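Visitor: sequence first, then the predicted structure, then my questions.
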Amino acid sequence: MPIKIPIELPAFKVLSGENIFVMNDKRANTQDIRPLKIAILNLMPKKILAENQLLRHLSNTPLQVEIKLIQTKTYVSHNTPIEHLDKFYSYFDEIKEEKFDGLIITGAPVERMEFEDIAYWRELTEIMEWSNTNVFSTLHICWGSQAALYYHYKIPKYELNKKIFGVFSHWVNYENADLTRGLDDEFYAPHSRHTEVKKEDIEKFDDLEILSESKEAGVFIVATKDRRKIFFMGHLEYDRNTLKEEFIRDKEKGMEIDIPKNYFVDNDINSIPKFTWRGSANIIFGNWLNYCVYQNTPYNLNEIS
C-alpha cells in the first residue's frame, strides 16, 4: 500500500522515481480504508531532505499512511524556502485538536545547547505533553530522543569528548521484541552527535527498555514497554550520502572533523559510501508502523488517551 502525500510535495516526484508507491488525495479517497495518520515535527534545517528520507521509509509498508508536516512557530527555518513551508506545513496550533496514530519528532543541530536555551523549547515541550494524550505512538530521533527523555524522565544528556560520527555495529537485546523483530544478530546504523544519554540513567526507569546497543555508539534504541514512546539515538533515516555531505560541510567550515567511521571504502572520501543500514532501517520503521502503531491504535482516533 502507498503513502499518501500531496502530488506537489517534492518527495512525491523523488519517491515515484524510485518506484515507491505514492498516492495523491484524489486516488486515496476512492479506497475504503482508514489510513494511518502520522504527523512529523520536522526540526531539521534542510526540511525537504528530511522529508524525503522519512517518507521513503514510511512508504515501505502495506499500510496506507497519511502525513501531516509540522513546523515550529517560535523558530523559522532559514534553509527551506518559505513558499514550501507555507504550502505544506502546519503550526501546532492548527492541529492540536486532532489525534494521530503516530508522531515523529526529528533531530536538530542544537545538541550542544542546554535544552531550556533553545528558542522553541517551550513550544516543543507543549507538543511532547500533547503527544501523551493525542498520539498513540511517538518516535523520537537523535536529539529529539534526548529532548524527550529529558522532558518526560529528567534523563540528562552528556557531552562527549569526541563526536560519534559514522556507521556502527549494533546488537539486539531481546530477540523477539516487536520493534527489532527480523533484524540480524549484527546490524548497522549511522550516528552523528556530540552528546549521549547513559545506560545507567535509563535503567532507573522500570517502564523503559533498552532494545539495542552498540559497543562504540552506546545505547541505540529505547522504548517504553507499551511502545507509546520510541527513542532512536542515531539516524536510521539517513541516505547513502548524508554523512558524506555533513563531513564536507564541516570541513569547508574549517571545523575539526574525522572521516566518518566504517563508511567510505578504504576511507577514500572520493569513493561511493557503503550503504549498510538500508535494510535495517526498512525493518525497524516497518515494525514501528505495524506492531507499535497499526496493531494497537484504536480504529476511532478519538479513543486515544
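Guide: Noted; the coordinates are in hand. Residues are numbered from 1 along each chain as shown.
Visitor: could you use CA atoms for every contact and neighbour count after this?
Guide: Will do.
Visitor: residue 50 contacts residue 42, doesn't it?
Guide: Yes - the pair residue 50 / residue 42 is scored as a contact, 7.5 Å apart, by Cα atoms under 8 Å.
Visitor: pretty sure residue 225 sits against residue 205.
Guide: No - checked against Cα under 8 Å, the pair residue 225 and residue 205 is beyond contact range at 10.7 Å.
Visitor: which outside residues touch stretch 139-159?
Guide: In this structure, residues lying in contact with stretch 139-159 by Cα atoms under 8 Å, 6 or more residues apart in numbering are 102-112, 115, 125, 128, 193-198, 201-202, 229-235.
Visitor: secondary structure element for residue 122?
Guide: In the assignment (DSSP states H and E), residue 122 maps to helix 121-134.
Visitor: output the contacting helices and strands for that helix.
Guide: With contacts defined as 3 or more Cα pairs under 8 Å, 6 or more residues apart in numbering; DSSP states H and E, helix 121-134 has no helix or strand neighbours.
Visitor: buried residues, that helix. List them.
Guide: By neighbour count, with 16 or more other Cα atoms under 10 Å as the criterion, the buried positions of helix 121-134 are 121, 124-125, 127-128, 131-132, 134.
Visitor: closest to residue 161 among those?
Guide: Set against residue 161, the nearest of these by Cα to Cα is residue 121 (25.4 Å).
Visitor: adding another structure so you can compare the two:
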Amino acid sequence: MPIKLPSSSLPAFDVLSREGVSVMSADQAAVQDIRPLRIALLNLMPKKIQTENQFARLIGATPLQIELSLIRMSEHRTKTTAAEHMAEFYQPFQDVKDQKFDGLIITGAPIEHLPFNDVTYWDELREVMDWTQSNVHSTFGVCWGGMAMINYFHGVKKHLLDDKLFGCYRHCNLDETSPYLRGFSDDCVIPVSRWTEMRQDEIDAADGLKTLLGSEESGPCLVEDDAHRALYIFNHFEYDSTSLKDEYDRDVAAGVAINVPVNYYPNDDPTQKPLNRWRSHAHQLYGNWINKIYQTTPFDMEQIGA
C-alpha cells in the first residue's frame, strides 16, 4: 500500500515517486475501503523538506496505507524553510491536539547544547509529550526528540561531550526477540551526529526502560519505554547517504573545527564517495514500528489512549 502525503505538491511526492516509493493523492486514498494508519511528524529540524523526505521514505515502504500529517510548534517560526511551504503543508500543534494519531515521530533539533528549560518552545513540547499519552498510540522520539522525551518522562539527563560524536558507529543488537528488531543482524552500522550523550547506567536506573541497540563507542542508541508506548533513538537511521558529508562540508567551508566522520568514507578519505551501510536496517526498524502499530492500535481511533 502507498503512503498518503498531505498534498501531491509536497516536494516529497515527486522525490519518493522517482525512488519507486508508492505514494498516492487524497482522491486516490478516498476510494480505498480501509482505515489508513495516521502518522504525524512533528518536524523540529531546520531543513524541513529534507527531513520530510527522509521519514516519509521510511514509513512509506511498508505494505500498509499511511496517512502522513506534518506538525509544527505553534509559536516557533523557522528561518530556513519558506513560509509558503510551512503555511501550505504544516499544521500548528494547537490546531491538531483534539485529533488522534496511530503514531507520532518527534524529530531532532540542533539545540542540544541548551538546557531543556531554555528551549523557547519547551512548554509546548511538554504539552505535546503529555498529549501523546491520551491521543497517540505509539511515539518515536529521534535524537534530541528522544532525549527530550526520556528526560521528561524519566528524568534521564543528557550530558555534553568534549568532542562531537560524528560518523558511522557499529551497534549491537541487545534484544533479538524484540518485535522492533525483527530481521536485524547481530550488529549494524548507524550514523551518529551529536554533541551530547545519554548514559546507560542512568537509563538502567530508571524504571521501565529497555535498551535495544547500543554501542561501546557511542553508547545507548535505541530505548523502549513500554509504559509510555514510546521508542527513543539517539542516532540517525533516517539520514540520507550524504547527510554526514553535507554536515562535514558545511563546517569545513565555515572554518569550524570538525573531524572527518569515522567509518563513513572509504579509507576515511573525504574525497571518496561515502557508502550507505545503514539503509536496510533503517527500513527494517521503521517497518517493524509501523507493523507493531498496525497489530496493536484500536480500529476505532477514539479508543486510542483510553
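Guide: Arrived safely, thanks for sending. Keep in mind that this is a model prediction, so the values were computed, not measured.
Visitor: TM value for the aligned chains?
Guide: Remark: TM-score between the superposed chains equals 0.98 [TM-score structural alignment, normalised by the length of the first structure]; 304 aligned residues with a Cα RMSD of 0.9 Å.
Visitor: and whatever residue is furthest in space from the centre of the second structure, how far from residue 20 of the second structure?
Guide: Summary for the second structure: using Cα atoms, centre = their mean, the residue whose C-alpha lies farthest from the chain's mean C-alpha position is residue 31, with a distance of 30.0 Å. Separation of residue 31 of the second structure from residue 20 of the second structure (Cα to Cα, to the nearest Å) stands at 22 Å.
Visitor: next: residue 106 of the second structure.
Guide: Summarising the geometry, the distance separating residue 106 of the second structure from residue 20 of the second structure, computed by Cα to Cα, is 26 Å.
Visitor: follow-up on the earlier one: after the helix holding residue 122 of the first structure comes which helix or strand?
Guide: The helix or strand immediately downstream of helix 121-134 of the first structure is strand 135-141, counting by DSSP H and E.
Visitor: after superposition, how close is that next one to the second structure?
Guide: Here the mean offset of strand 135-141 of the first structure against the second structure after fitting is 0.3 Å, by mean Cα distance after the TM-score superposition for the first structure.
Visitor: between helix 121-134 and that strand, find me the angle.
Guide: 140 degrees (axes from the mean of the first three to the mean of the last three Cα atoms, to 10 degrees).
Visitor: what about residue 148 of the first structure, which SS state?
Guide: What DSSP: H, G, I helix; E, B strand; the rest coil gives for residue 148 of the first structure is helix.
Visitor: what about it, how many residues nearby?
Guide: Neighbour count of residue 148 of the first structure, defined by other Cα atoms under 10 Å: 24.
Visitor: from residue 20 of the first structure, how far off is it?
Guide: Taking Cα to Cα as the measure, residue 148 of the first structure and residue 20 of the first structure are separated by 31 Å.
Visitor: what's the counterpart of residue 189 of the first structure in the second structure?
Guide: Residue 189 of the first structure maps onto residue 190 of the second structure when the alignment is built from TM-score structural alignment.
Visitor: which element is its match on?
Guide: Under the criterion DSSP H and E, the helix or strand holding residue 190 of the second structure is strand 187-197.
Visitor: so how much does that strand differ from the first structure once superposed?
Guide: Averaged over the aligned pairs, strand 187-197 of the second structure sits 0.6 Å from the first structure after superposition, using mean Cα distance after the TM-score superposition for the first structure.
Visitor: and that strand, what's buried?
Guide: If you call a residue buried by 16+ other Cα under 10 Å, then strand 187-197 of the second structure has these buried ones: 188-197.
Visitor: same check on stretch 173-182 of the first structure?
Guide: Under the neighbour-count criterion of 16+ other Cα under 10 Å, stretch 173-182 of the first structure has 178-180 buried.
Visitor: for those, which one is nearest residue 75 of the first structure?
Guide: residue 179 (32.7 Å).
Visitor: which parts of the stretch 51-200 of the first structure are helices?
Guide: Using DSSP state H, counting those that start in this stretch, the helices of the stretch 51-200 of the first structure run over residues 82-88, 92-95, 121-134, 143-153, 199-202.
Visitor: make TSV from those helices and add distance to residue 5 of the first structure to it.
Guide: TSV is the format used below for these (distance: least, Cα to Cα, whole Å):
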stretch	distance to residue 5 of the first structure
helix 82-88	10
helix 92-95	17
helix 121-134	22
helix 143-153	24
helix 199-202	36
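Visitor: what about these, which gets the closest to residue 274 of the first structure?
Guide: Judged by Cα to Cα, the one of the helices of the stretch 51-200 of the first structure that comes nearest to residue 274 of the first structure is helix 143-153, at 24.4 Å.
Visitor: now do that closest one against strand 187-196, angle only.
Guide: For helix 143-153 of the first structure against strand 187-196, the angle by the same axes, to 10 degrees is 60 degrees.
Visitor: and the longest strand for the second structure?
Guide: Of all the segments assigned as strand in the second structure under DSSP state E, the longest by residue count is strand 159-173.
Visitor: tell me which residues in that one are buried?
Guide: The neighbour-count criterion (16+ other Cα under 10 Å) identifies 164-173 as the buried residues of strand 159-173 of the second structure.
Visitor: and the two most separated of these?
Guide: Across these, the two members that end up farthest from each other (Cα to Cα) are 164 and 173, 23.7 Å apart.
Visitor: one step back: between the helices of the stretch 51-200 of the first structure, which one is closest to residue 271 of the first structure.
Guide: Comparing those against residue 271 of the first structure with Cα to Cα, the closest turns out to be helix 143-153 (29.1 Å).
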